[in-house]
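> Predicted model, plus sequence, below.
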Amino acid sequence: MNPTAKPHQAASFWLFIPLIILIVQVVAEHFMGRIWICSCGYIKLFEPGVNTPGNSQHLADWYTPSHIIHGFLFYGLGWLVLRKGSFGQRLTLATLIEAAWELLENSPIIIDRYRDSTMAVGYAGDSILNSAMDTVFMALGFLFASRAPIWLTIAIALVFELLTGYLIRDNLTLNVLMLVWPVDAIKAWQGAL
């Protein structure tokens, strides 16, 4: 028997679990009544509109950088709480958190909160495709953070935040702030776009 077989099998197992979590996320969203793709009937690589019916419905949109930053942050979290854990164990934790957020984000309570407290006036939730891609982009951010120097990961996160803040008046920081503690002045500024 090969002595390296067990560690390799364990690593493969922990890399397989995030895929299972993604499948569970997709199935759960289907049972939540989410639509598979944009109701427009086609799939775009990127939806350039922010307050449009196509936002959060296609493969990528202006909120994709936020999900990549999730991956950066979850890589850091995994490093903190699973110091002796494998890459696969850390990715599993990250995928579990992201999938849980995607399910919560597409629940009526959060959709209504977005409509009331943020610039997402007509937000109806993500398509299943968009939500699954959000999790994939998080995983890509996680992978990048695992390979890149910390300074580069932080620099890219700052560029993403500043760029989307400038272009669409929203980003991960503003999104979280407005969801948790809405500020009328920020909502007015975002609505003036």
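On my side now, so go ahead.

> from here on, contacts and neighbour counts on C-alpha atoms
Noted.

> tell me the contacts of Gly47?
Residue 47: Glu, not Gly. 54-62 (C-alpha atoms under 8 Å, 6 or more residues apart in numbering).

> another one to put next to it:
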Amino acid sequence: MAGILAIVAGTQFAMGRLPICACGEVKLWHGDVWSSGNSQHLTDWYTLSHLAHGFVFYALLRWLRPGWSVAWRAVTALAIEGAWEIAENTPLIIDRYRAVTASLDYYGDSIVNSFGDGVAMLAGFFLAARLPVAASVLVVLALEGVAAWMIRDNLALNILMLLWPIEAVREWQMQGAPPSVGR
């Protein structure tokens, strides 16, 4: 798993991603989704989505690969998460976020933020491995609900807006933006 995280970090560095926030700080938590520090620190509101990734990957891999050990499924989940972290930080996906979502000022993740996302996914994965299915479903619904309430975004909305943007959803999301954010 450490090797996967190192490969993701090395690939992102080769892609020109900043290791840490351009502000020069590494914060444990950054809560302002409308600032340039969003997706630049170890954790932020989108960490909730990566926790949810862990629950989803656990469920999918348990169904697709029931004979594999939890450890091998976790390695596979981290490889999938790492591939997404690399893809998410390509100009194609960054431009897509900026064009069809409320993330007008999104310029990609720092390497430390991608690392935090990978660790959050693993935390969600291992929680899912220990919790009953009903509890896992409730946790994911709670993560999605808190994110929707606090930042008008979550994993489901993120997927929806990337694949099939709905202007009414984007307008609703933008209602949470401060006046300084271009609309």
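Looks like it came in fine. Bear in mind that the values here come from a model prediction, so they are computed numbers and not experimental data.

> Buried among the contacts of Glu47 of the first structure? Need that as a selection in ChimeraX.
To isolate the buried members of the contacts of Glu47 of the first structure in ChimeraX, using 16 or more other C-alpha atoms under 10 Å:
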select :54,55,56,57,58,59,60,61,62
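
> Which of the contacts of Glu47 of the first structure fall within helices?
The members of the contacts of Glu47 of the first structure all map outside helices under DSSP state H.

> closest to His8 of the first structure among the contacts of Glu47 of the first structure?
Leu59 (32.7 Å; C-alpha to C-alpha).

> That closest one maps to what in the second structure?
Aligning on TM-score structural alignment places Leu59 of the first structure opposite Leu42 in the second structure.

> Kindly report the same for Gly85 of the first structure.
By TM-score structural alignment, Gly85 of the first structure lines up with Trp68.

> sec struct for its match, please.
coil (DSSP: H, G, I helix; E, B strand; the rest coil).

> From the centroid of the second structure, which residue is nearest?
With distances taken as C-alpha atoms, centre = their mean, His50 lies nearest the centre of the second structure, 4.4 Å away.

> Specify the local secondary structure of the residue nearest to that one when sequence neighbours are not counted.
Sequence neighbours aside, Met121 is the residue nearest to His50 of the second structure in space, at 4.9 Å (criterion: C-alpha to C-alpha, 6 or more residues apart in numbering). Secondary structure, three-state DSSP: Met121 of the second structure is helix.

> just to revisit the earlier point, just to check, the match of Leu59 of the first structure is in contact with Gly31?
No. Assessed by C-alpha atoms under 8 Å, Leu42 of the second structure is found out of contact with Gly31, at 11.0 Å.

> what about the helix or strand harbouring Leu60 of the second structure, how far off from the first structure?
In the assignment (DSSP states H and E), Leu60 of the second structure maps to helix 47-64. Helix 47-64 of the second structure, aligned to the first structure and superposed, deviates on average by 0.6 Å (mean C-alpha distance after the TM-score superposition for the first structure).

> And Tyr97 of the second structure, how far from Leu104 of the second structure?
To Leu104 of the second structure, Tyr97 of the second structure is 7 Å away according to C-alpha to C-alpha, to the nearest Å.
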